[in-house]
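Trainee: sequence and predicted structure, then a few things I'm wondering about:
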Amino acid sequence: MKDERLMILSMLESGKITNEEAAKLLEALDENEIGESNTYKINLDKNKSKKSNQKNKTIYDEWEEKIEKLANLEKLEKLGEEIGTKVGKFGEDLAEGATVFADKLLNKLDNFISNDSFSNLFGSYDMKTQTITKKIENAAQIILDFSAINGQVTIKTWDEDYIKIDAECQYKKNHIEPSNEFYDIQENNNKITIAPKYTKNISTSLDIMLPNKNFERIYINNKNGKNTLSNVKCANLFCETKNSPIKLNACTCNKANIYNKNSKILINSCTIQELETITTNSSIDFIQSNIGNIDAVTKNGSILCDHIVSDVLSLLTTNSSIRLKDLDAQTIKAKTSNAKIWANNISTNKLKCLNLYSSNATINVLLEDTSKTYSIEAVTTNGNITLDIPSLVYKNNEIKNKNMKVIAISNDTQSPDIEINAVTSNASISISKEVELDVKKL
């Protein structure tokens, strides 16, 4: 995508095409995005594109082979980091293609960890299981701390009054005495810590059932393994892993900190007052949730907000799209680079501020209702600006040195209800209202 845009701009600078033709070509690049990867149909240099696709395929095959030939845990721990570093280096050139590339490889790595192929890392290996139970009397004051390594952590709730943990350990033969337990339980006042006794040449997984009660705090520390939480309730949640996904479903928290590296984060059907999510080289998705404040940061990965009720959304990524759909929020801040921003069916019920920033890609905003009053500032280069909002008075509408800037405010308005700022480059900006269908005419 970057090469194609540079080629268009070079042709414009040399006078081979006009400003209007350049704008149309750049817009065509955006409009020809397809699928989740948002790859482009248009190719100004087909031979170069073909070579690039062959190169990307070769790179993927090379890394896939590395995953299948993992010989030990030390190599496993380094491989996810290497994938993330590789994606980071060429993320800007491949833009969203880098995200798809990384997700594909890391999904394979996660599947490798999650199934029997993992046993290949040990050569001759043994497996042990251990069941841990602990009665809980006052959950609201209890702090739980769970740790795992190179395996999955799954947490669900039930109607019993005790915690049940089914732990599984795969380990190198003769590394652990068969009679020894491999998980340690420690209690200190109101804190219960459950962690593996060994940290090398093992894989540990936890299947946890918690009482369906609201806990004070829950920590999940994992390494190279998936974390999946369902219907968990707590005042504070801390969840961390790397090279494997983190998924929260129907969880309720006052505050949640979700940290990952080189893999995705999914928040679905959750109620959270304050949420911080950080990952790299992969996507962050928020779906059908009520979240007071969202602070989401990734790199070379897309961000999706679909059917979200919130007060403040702060979304930051690079080289990948930000997609906003059916949002009801007071403040929305979204920033990316080299990728498109969609803001579709945005409720104006409580919206006060909408700030959208990108580069080399379009920004499209579709508002649910335009009866409110607006103050709009839109800036781009080598692109068009379209404001389809009734009763706007244009304070500034200038084109200078390929730069376009539009400032508009609703007629007879001293204090507008909603402030919108949209900035990009080498692409167009469109801000309009949702079209209401007349049922009688259908």
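Mentor: Thanks, I have it.
Trainee: hey, let's count contacts and neighbours off CA atoms from now on
Mentor: Will do.
Trainee: contacting residues around the residue nearest the centre of the chain?
Mentor: Geometric centre of the chain, nearest residue: I284, 1.3 Å, by C-alpha atoms, centre = their mean. Contacts for I284 (C-alpha atoms under 8 Å, 6 or more residues apart in numbering) come out as K264, I265, L266, T277, A296, T298, G301, S302, I303, L304.
Trainee: contacting residues for T413?
Mentor: T373.
Trainee: whoops, T133 was the one
Mentor: Contact analysis of T133 by C-alpha under 8 Å, 6+ apart lists Y162, I163, K164, I165.
Trainee: the residue nearest to the centre of the chain and A102: what is the separation?
Mentor: Plainly put, I284 is 13 Å away from A102 if you go by C-alpha to C-alpha, to the nearest Å.
Trainee: which one is K135 nearest to, not counting chain neighbours?
Mentor: Once flanking residues are discounted, K135 sits nearest to Y162: 3.9 Å by C-alpha to C-alpha, 6 or more residues apart in numbering.
Trainee: right, and the one you found touches I208 too?
Mentor: No. Applying C-alpha atoms under 8 Å, one finds Y162 not in contact with I208, separated by 10.8 Å.
Trainee: more neighbours: which of these two?
Mentor: I208 (20 against 17; other C-alpha atoms under 10 Å).
Trainee: where does that one sit: helix, strand or coil?
Mentor: strand (DSSP: H, G, I helix; E, B strand; the rest coil).
Trainee: quick one, what contacts it?
Mentor: Neighbouring residues of I208 by C-alpha under 8 Å, 6+ apart: V153, T154, I155, K156, I163, K164, I165, D166.
Trainee: try 10 Å
Mentor: Contacts here follow C-alpha atoms under 10 Å, 6 or more residues apart in numbering; on that basis I208 touches 131-133, 146, 153-157, 163-167, 229.
Trainee: that one and C239: what is the separation?
Mentor: Note on I208: its distance to C239, by C-alpha to C-alpha, is 15 Å.
Trainee: alright, now check it against this:
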Amino acid sequence: MINARLGKKDEINVCKLKISAWDEEEAVCIMSISEERMFILKMLEEGKITSEEAARLLEAIDPDKGTADSGSGFKAQQRKTNFADEVSKVRDKLNEWKKEFKKNYNQKDFERAVDEFSSKVEKLGKNLAYTTIGVADKLVDFISSFVETNSFNVFGKYKATNRVFEVPDVNEDMELNIEAINGHILVKKHMENKVIIRTTVKSPADNADEILDFSREENKVTLKCNKIGNISVSHEIFLPSVKVKNISLVTKNGKVYVEDSISENFEAVTSNSNVDLMGVNGDKINVSNKNGRINFGYIIGKDINIDAVNSVIEIRQIKTTNINASTRNGRIFIENVHNHNDDPNINMNLKTSSADIKVNMNDMEKRGYKIKAQTTHAEINLLIPEMTYRNISKQMSSNFVEADSDGYDDYINKVNIVAETTNGNIEIVK
């Protein structure tokens, strides 16, 4: 369904009526029944309405099915109960798996335990995605909080050993390659013309110098871990306001947090935790994550590539030419995208599954839009004025739209968006 008259917020407000105020003769809902069900169940999950209210609203939007059933309406009542019970059972199952995970995980098998847990949640999400239960968010929040808090405390009993590494006379040809394990990498800016790396090592043995491998060859600086397993290595890095050639930050079971870096190429890789980038400036920015959130804010990057699994991607206030963002079972949200330098085009390729995609350009400029969007078991809303719809297809559970601005070829500045998901809505707003 392409909704040109009302935005999704208006649709939500229509279906958000409490049952006490519901009047079937006066309330008009322009959404399809399947979409209404999704929003009602989402409000139930968020606690905005009770299970009883949700069941009665579900009956109200499709009363014919209730009256068409035999005599007493038993099947209709059973259907209402099943919807409410389904959401409740999903919550119970997730909580049960969380307790089991906390009780039985073993540090040596942590990666395997996380993979097993995430596989269970992923399967649950695929089977019940239409309930908009948000299992990916729950997975991400649980795993990342488990790693970042005292639940992941096997290293707390080990003595912490600190090391400091300095790299003076930073220049534009410098390459910085930093590895951590079971620990975070934090990057901040300072006013000195040198790189300072403060490293903390936790290990059963007092062998920090055996674990760490620091080297500098001409303009290449490397700090790696010689060992893996039951150790923790984390870094706090201070960078000068100098544009360097490459910055590569790799860890697992730890956060990557970066403020104000400048480089030609930037890379951040982690798992089971978050990637938070604020004020990163790079010609090419690559981010990879698994079971964690990816948050971008005030980023300048001509080419941005995000490759994730079971991750939520949120991007706000960026200047770019190309964004390629791919995840699975996590929503993609993009807001306030501007042109990179003098490049007239913005290209977005966005792909996920069992989750929504939303792009809010907040665009006051005169730009031409070309959109290709595809989803299943859900809806596509293009809230962009003066669009010509070249192809609209809705067959069975599949929904496909191709559209572009009137006179698209005549625009100097263009925005091209390809968005694909399953069991999730797509909304693109100018």
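Mentor: In hand now; what should we look at? Treat the numbers as computed from the prediction; the structure is a model and nothing was measured.
Trainee: which members of the contacts of I208 of the first structure are positioned in strands?
Mentor: Mapping those onto strands (DSSP state E) picks out 131-133, 146, 153-157, 163-167, 229.
Trainee: top of those residues by neighbour count?
Mentor: Tallying neighbours with other C-alpha under 10 Å puts V153 at the head of these, with 25 neighbours.
Trainee: next, work out how far apart that one and K335 of the first structure are.
Mentor: V153 of the first structure is 32 Å from K335 of the first structure, by C-alpha to C-alpha.
Trainee: just I132 of the first structure next, same as before
Mentor: From I132 of the first structure to K335 of the first structure the distance is 46 Å (C-alpha to C-alpha).
Trainee: was I right about E92 of the first structure contacting K86?
Mentor: No. E92 of the first structure lies out of contact with K86 (C-alpha atoms under 10 Å); the separation is 11.6 Å.
Trainee: ok, those two, which is more surrounded?
Mentor: Remark: of E92 of the first structure and K86, E92 carries more neighbours, 21 against 14, as counted by other C-alpha under 10 Å.
Trainee: work out for me the element the aligned partner of the more buried one in the second structure sits within.
Mentor: Counting by TM-score structural alignment, E92 of the first structure corresponds to K126 in the second structure. K126 of the second structure belongs to helix 110-127 when assigned by DSSP states H and E.
Trainee: now that helix: buried residues?
Mentor: Of the residues in helix 110-127 of the second structure, those with enough neighbours to count as buried (16 or more other C-alpha atoms under 10 Å) are E111, A113, V114, F117, S118, V121, E122, L124, G125, K126.
Trainee: tell me roughly how far it lies from the first structure on average.
Mentor: Superposed on the first structure, helix 110-127 of the second structure shows a mean distance of 2.3 Å to its aligned residues (mean C-alpha distance after the TM-score superposition for the first structure).
Trainee: end to end on stretch 12-27 of the first structure, go ahead and measure it.
Mentor: OK, stretch 12-27 of the first structure end separation, C-alpha to C-alpha: 14 Å.
Trainee: same check on stretch 202-221 of the first structure?
Mentor: End-to-end distance for stretch 202-221 of the first structure: 16 Å, by C-alpha to C-alpha.
Trainee: matching residues in the second structure for it?
Mentor: By TM-score structural alignment, stretch 202-221 of the first structure lines up with residues 231-250 in the second structure.
Trainee: show me where the second structure has its helices.
Mentor: Using DSSP state H, the helices of the second structure run over 8-15, 33-45, 51-61, 63-68, 74-104, 110-127, 135-148, 208-211.
Trainee: and the last one, how far out from the chain middle?
Mentor: On the basis of C-alpha atoms, centre = their mean, to the nearest Å, the separation between the geometric centre of helix 208-211 of the second structure and that of its chain is 36 Å.
Trainee: which residues does that helix contact?
Mentor: 160-163, 199-203, 224-228, 231-233.
Trainee: please redo it, this time with the cut-off set to 8 Å
Mentor: Contacts of helix 208-211 of the second structure (C-alpha under 8 Å, 6+ apart): T161, V201, K202, C225, N226, K227.
Trainee: list the buried residues in that helix.
Mentor: For helix 208-211 of the second structure, by 16+ other C-alpha under 10 Å, it's A208, I211.
Trainee: likewise for the longest one?
Mentor: Along helix 74-104 of the second structure, the positions that meet the burial threshold by neighbour count (16+ other C-alpha under 10 Å) are K75, A76, K80, T81, F83, A84, V87, V90, L94, K98, F101.
Trainee: check contacts around Y171 of the first structure.
Mentor: F122, Y125, D126, M127, N201, I202, S203.
Trainee: residue in the second structure paired with the second one?
Mentor: In the second structure, the position corresponding to Y125 of the first structure is occupied by Y158, as judged by TM-score structural alignment.
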